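Peer 1: following is a predicted model, sequence given first.
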Amino acid sequence: MDELPVVVVGAGPVGLAAAAELAERGLPALVLERGPRAGAAVAEWNHVRLFSSWSELVGPAAGRLLAATGWQRPDPAAYPTGQDWVARYLEPLAAALGERVRFGAEVVGVARRGRDRVVDHGRDTEPLTVHVRRAGGGEELTTARAVVDASGTWPEPNPLGGDGLPAPGEKAAADRIAYRIPNLADAAVRARYAGKHVVVAGSGHSALTALVALSGVAGQTSWILRRGAVGNTFGGGEADQLPARGALGLRARDAVAAGLVRVVTGFRTETVSRDDEGRLVLTSPQGHRVDGVDEVVAVTGFRPDLSWLSELRLDLDATLQAPVALAPLIDPNVHSCGTVYPHGVKELAHPEPNVFLAGMKSYGRAPTFLARTGYEQVRSIAAALAGDHEAAERVELPPAETGVCGGAGLFDEPEGGASAGGCCGAPAEPRLISLSPPR
């Protein structure tokens, strides 16, 4: 099987970095991307500026491959938008990889050749078969020695509903609910939110970005949090080792302190309905309501699509849907992303030989994934596939600390529970929060 390619699913930042790592080690690689271009998912949020600088966003082997083509490395201290990342790095990288990258090729299934998941015999000797649907129609099989699934989670946003399923009425209100950060530079999009009562749901960096953007556009911004207290939602501020990430949290905190954002904590959306004027009403299981809502921006995270991996033997955590060895390190009930030590092939391996989930998909439902984490993952995987086990176990790209304690789940604890453990805690019933303006 050594002559067969390693198939990488997804031509995003981590998938292309994986191909560069494999190419540098002389291993045949084939990247299959269902979109029409490199970084197709990134291009959908091209208006958002990353909080990682260029120094964090170029994969090591990818940078070396590009340098050989005469590529000019962007200013390492600058912060690109998604559009910049695609145009100045991902598309040149895909071009440098050449025929190793195929677009319009959607992977719809992966299996062990001639075996479904029930059959034991031959799972360590037979290659993998990758079922591909072409954009122009038709299907084909590609045989692989290994598969690295770096397809991400972008196509699968979490719903507004607080129990993980769309709330009753949520689908019917789809014309008023967005699951991505709105591009307010677009005149039509800006008009949709200008002067309106906009609800932002979520506690991650996407929610903070939306709050900062909308605070100067919307007539009223309400921020609903499922957790019982704001706690460390604003991040570590100046203690964050990614300064732009810390600054984002400080800007969101200032928007709240200035009265531009109304915060409702301990609120989980159970139903979505419309009032007599056609505006939305969000209701919690306790009967609390957020009324008179014109638009909702639900940025509550993402989840992996595992349906096309059903014939593989994956060892996934029951809670996060992440590899079981990785899940305890990234569980948002306990950790910030700064507590995750670098990890690679050891934590990402499955009972199915030579199958790996990498990049954002490896985190399952856990949030706060950094590009450099993915680059370290695929460097380790490529080293292991090349037989360089010493390099596979070596740490080369440690993650940046967030400067916060604990995790989101701690703030669902009743008063005294989380605070007793050393972090901020508060009652879980809905509360309106007001902060004093900064002096």
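Peer 2: Received the coordinates, thanks. Numbers count the residues shown, from 1 in each chain.
Peer 1: drop to CA atoms for contacts and neighbour counts, all remaining ones
Peer 2: Will do.
Peer 1: my read is that Ala61 contacts Leu16, right?
Peer 2: No: applying CA atoms under 8 Å, one finds Ala61 not in contact with Leu16, separated by 10.0 Å.
Peer 1: more neighbours, these two?
Peer 2: Neighbour count, other CA atoms under 10 Å: between Ala61 and Leu16, Leu16 has more, with 30 against 20.
Peer 1: can you report how many residues lie near Glu390?
Peer 2: Using other CA under 10 Å, Glu390 is surrounded by 10 other residues.
Peer 1: can you check Trp54 too?
Peer 2: By other CA under 10 Å, 18 other residues sit near Trp54.
Peer 1: next one: Pro60
Peer 2: Other residues lying near Pro60 total 18 when counted by other CA under 10 Å.
Peer 1: any idea how far Asp149 is from it?
Peer 2: 20 Å (CA to CA, to the nearest Å).
Peer 1: and Leu197, how many residues sit next to it?
Peer 2: Just to correct that, residue 197 is His rather than Leu. 20.
Peer 1: which one is it nearest to, not counting chain neighbours?
Peer 2: Take His197 and drop its neighbours on the chain: the residue closest to it by CA to CA, 6 or more residues apart in numbering is Gln220, 4.5 Å away.
Peer 1: if I look at the one you found, how far off is Leu66?
Peer 2: For Gln220, the distance to Leu66 (CA to CA) stands at 46 Å.
Peer 1: what's the answer for Thr209, then?
Peer 2: Taking CA to CA, one finds Thr209 at 31 Å from Leu66.
Peer 1: wait, Ala96 touches Leu66, no?
Peer 2: Yes: the pair Ala96 and Leu66 qualifies as a contact (CA under 8 Å) at a distance of 6.6 Å.
Peer 1: mind giving me the packing neighbours of the strand or helix carrying Ser55?
Peer 2: Element membership for Ser55 (DSSP states H and E) is helix 54-57. Counting contacts by 3 or more CA pairs under 8 Å, 6 or more residues apart in numbering; DSSP states H and E, helix 54-57 packs against helix 371-385.
Peer 1: next one for the comparison:
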Amino acid sequence: MMLGPRSLRWRLVAVVLLIHAVMVLALVALLERESRLFAEEQVQRRARTLEVELRAALAAPIVARDYVTLDEITRELVAVAEVVYLRVEDVDGRELAHATRLNPTDAAPATVRHFTVALGDARIQLGLDTARASLAWHEFARVAVIWVTLAATAATLLILSAANRLARRIERLSQAAEAWTRGQWQVQAPARADGDELHRLGRTFNAMAREIAERIQTLERARQETAAALEAVQQERARMVALLEAMGTGVLLVDRADRVVYLNEALRRMWMIDPQAPVIGERASDLLARSGGRLAQPDHFSRLVLHVPGTQEVSDSTELTMSDGRIIVQACRPVRDGDERLLGRLWLYEDVTQERRNAEQLIYLAERDGLTGLYNRRRFEEALERALLDASRRQSRCALMLFDLDEFKHLNDHFGHRAGDALLVRVANELSTVVRRNEVLARLGGR
């Protein structure tokens, strides 16, 4: 529980004490001022009363010039009243009677107020002692201050008690909020259905805490589901990367800005890209242009490599003949999301050099004689048919010459098939040197 100068409880105590101290000081100052005013008013009122009494008591002796009676009345007034001194003078200032309670050598106290009353040709001077009136009023003021202080103290204690209860309730709300910050959502703030504003605030806090707890649980479930989905995606990506790395086809994936997102090792080998070179995020055209792979015709690079003709989304297969004799087939496929929005392109590169060589070898073997390398009977028949059709279309002629080797069987029987094969090869070589480009030389016999 916070009890320092920054706590609400301490501030409430300080404010209440300050307010009551100001109130008490203001009340004391007010009572002091009122006491002076009241004492002055009492003195003035007493002076007016004495004036009436003096006129009634002294008028007759003064008119009769009975100075003995005048002196007796003067002494009686000074002896029984708050009159300190009383002096009666005639119009010329001669003393007619005088009585005082002061020593002749002492000065009049500060509490004595001096008055002069005119009575016919005489003049009465008197001094009134205001000490008794002031003392009575000061006693009243002192008692009033005591009671006010006691009342203020009682009120202060009541206010402090109420403030302390209020601070404790606020402290419990604060403790509940602190518990919620630690994830202890089961903690409830004090709240009653028929309570005051703090109880309504507590109910609101509790409802908010329940809502936050439910949302946190929802977010935690979503986080777990997201983590599981991310793990599945990462596993799927790992499997996909392993598959792409194991493929012999070069794979290049770019985004809509033609920047590299992924490429596999097969593509690096085909284009002779440095395995340590950072390529992700680089423009694909710049990457391939700087690679070790070169086209047989470099000026065709921009027209062939990474080029989708017109507005086509899928490019036809393009054969790229490299400077080292390799043949690479290039193809492109668009990559779209579930809403058919274009995310990028997938470029596929396949090295078909060996396949082309194998195909050419198969064609060669299919139409050539295995021993001499000359065209075989099937290829001869196709060539003869084309020549006849061409001659017929042009209304021209074509020539056909057949020849055989005499005594060839005898050579095979006496010197063996190896000698016969050597002879056939030699004859084929010699004849091949004199055959023109538009002529066909074939071996019709043999295996």
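Peer 2: That came in fine, so what should we check first? As the structure is a prediction and not an experimental result, all values here were calculated from the model.
Peer 1: TM-score of the superposed pair?
Peer 2: Here the TM-score for the pair of chains, by TM-score structural alignment, normalised by the length of structure 1, is 0.17; 109 aligned residues with a CA RMSD of 6.1 Å.
Peer 1: so where do the helices sit in the stretch 1-150 of structure 1?
Peer 2: For the stretch 1-150 of structure 1, the helices defined by DSSP state H, counting those that start in this stretch cover 13-24, 40-43, 54-57, 60-67, 82-85, 91-97.
Peer 1: and the first one with helix 60-67, angle?
Peer 2: If I follow you right, that is helix 13-24 of structure 1. Interaxial angle of helix 13-24 of structure 1 relative to helix 60-67 (axes from the mean of the first three to the mean of the last three CA atoms, to 10 degrees): 70 degrees.
Peer 1: which strands or helices does helix 13-24 of structure 1 pack on?
Peer 2: Using 3+ CA pairs under 8 Å, 6+ apart, the elements in contact with helix 13-24 of structure 1 are strand 6-9, strand 29-33, helix 60-67, helix 91-97, helix 371-385.
Peer 1: want to throw these into a markdown table with distance to Val345 of structure 1?
Peer 2: Formatted as a markdown table, the helices and strands packed on helix 13-24 of structure 1 follow (distance: least, CA to CA, whole Å):
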| stretch | distance to Val345 of structure 1 |
| --- | --- |
| strand 6-9 | 15 |
| strand 29-33 | 17 |
| helix 60-67 | 17 |
| helix 91-97 | 23 |
| helix 371-385 | 5 |
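Peer 1: out of those, the one nearest Ala247 of structure 1 is which?
Peer 2: Between Ala247 of structure 1 and those, the tightest spacing by CA to CA is seen for helix 371-385, at 18.9 Å.
Peer 1: assess the claim that Ile328 of structure 2 and Gln354 are in contact.
Peer 2: No: if you go by CA under 8 Å, Ile328 of structure 2 and Gln354 don't touch, sitting 10.5 Å apart.
Peer 1: so the two - more neighbours on which side?
Peer 2: Applying other CA under 10 Å to Ile328 of structure 2 and Gln354 shows that Ile328 carries more neighbours, namely 23 against 11.
Peer 1: buried ones in the host helix or strand of that one?
Peer 2: Of the helices and strands defined by DSSP H and E, Ile328 of structure 2 is found in strand 327-336. Neighbour-count burial for strand 327-336 of structure 2, counted by 16 or more other CA atoms under 10 Å, picks out 327-335.
Peer 1: so how far is Arg253 of structure 1 from Val263 of structure 1?
Peer 2: Applying CA to CA, the value for Val263 of structure 1 to Arg253 of structure 1 is 11 Å.
Peer 1: ugh, wrong one, Leu93 of structure 1
Peer 2: In this view, Leu93 of structure 1 and Arg253 of structure 1 are 37 Å apart by CA to CA.
Peer 1: show me which of these two is the more surrounded one.
Peer 2: Applying other CA under 10 Å to Leu93 of structure 1 and Arg253 shows that Leu93 carries more neighbours, namely 27 against 22.
Peer 1: which residues touch that one?
Peer 2: 16, 62, 65-66 (CA atoms under 8 Å, 6 or more residues apart in numbering).
Peer 1: go on, Ser222 of structure 1?
Peer 2: With contacts defined as CA under 8 Å, 6+ apart, the neighbours of Ser222 of structure 1 are 197-200, 261-264.
Peer 1: how about a cut-off of 6 Å?
Peer 2: Contacts for Ser222 of structure 1 (CA atoms under 6 Å, 6 or more residues apart in numbering) come out as 199, 261-263.
Peer 1: what helix or strand is it on?
Peer 2: Using DSSP H and E, Ser222 of structure 1 falls within strand 220-224.
Peer 1: now swap in His98 of structure 2 and tell me
Peer 2: Under the criterion of DSSP H and E, His98 of structure 2 resides in strand 95-100.
Peer 1: following that strand, which helix or strand shows up next?
Peer 2: Per DSSP H and E, the first helix or strand lying C-terminal to strand 95-100 of structure 2 is strand 112-119.
Peer 1: list the buried residues for that following strand?
Peer 2: By 16+ other CA under 10 Å, the buried positions in strand 112-119 of structure 2 come out as 112-114, 117, 119.
Peer 1: quick one: list the elements packing against it.
Peer 2: The contact analysis (3 or more CA pairs under 6 Å, 6 or more residues apart in numbering; DSSP states H and E) places strand 112-119 of structure 2 against strand 122-129.
Peer 1: which parts of the strand it packs on are buried?
Peer 2: In terms of neighbour count (16+ other CA under 10 Å), strand 122-129 of structure 2 has its buried residues at 122-124, 126-129.
Peer 1: where along structure 2 do the strands fall?
Peer 2: Assigned by DSSP state E, the strands in structure 2 fall at 83-89, 95-100, 112-119, 122-129, 250-255, 260-263, 318-321, 327-336, 342-351.
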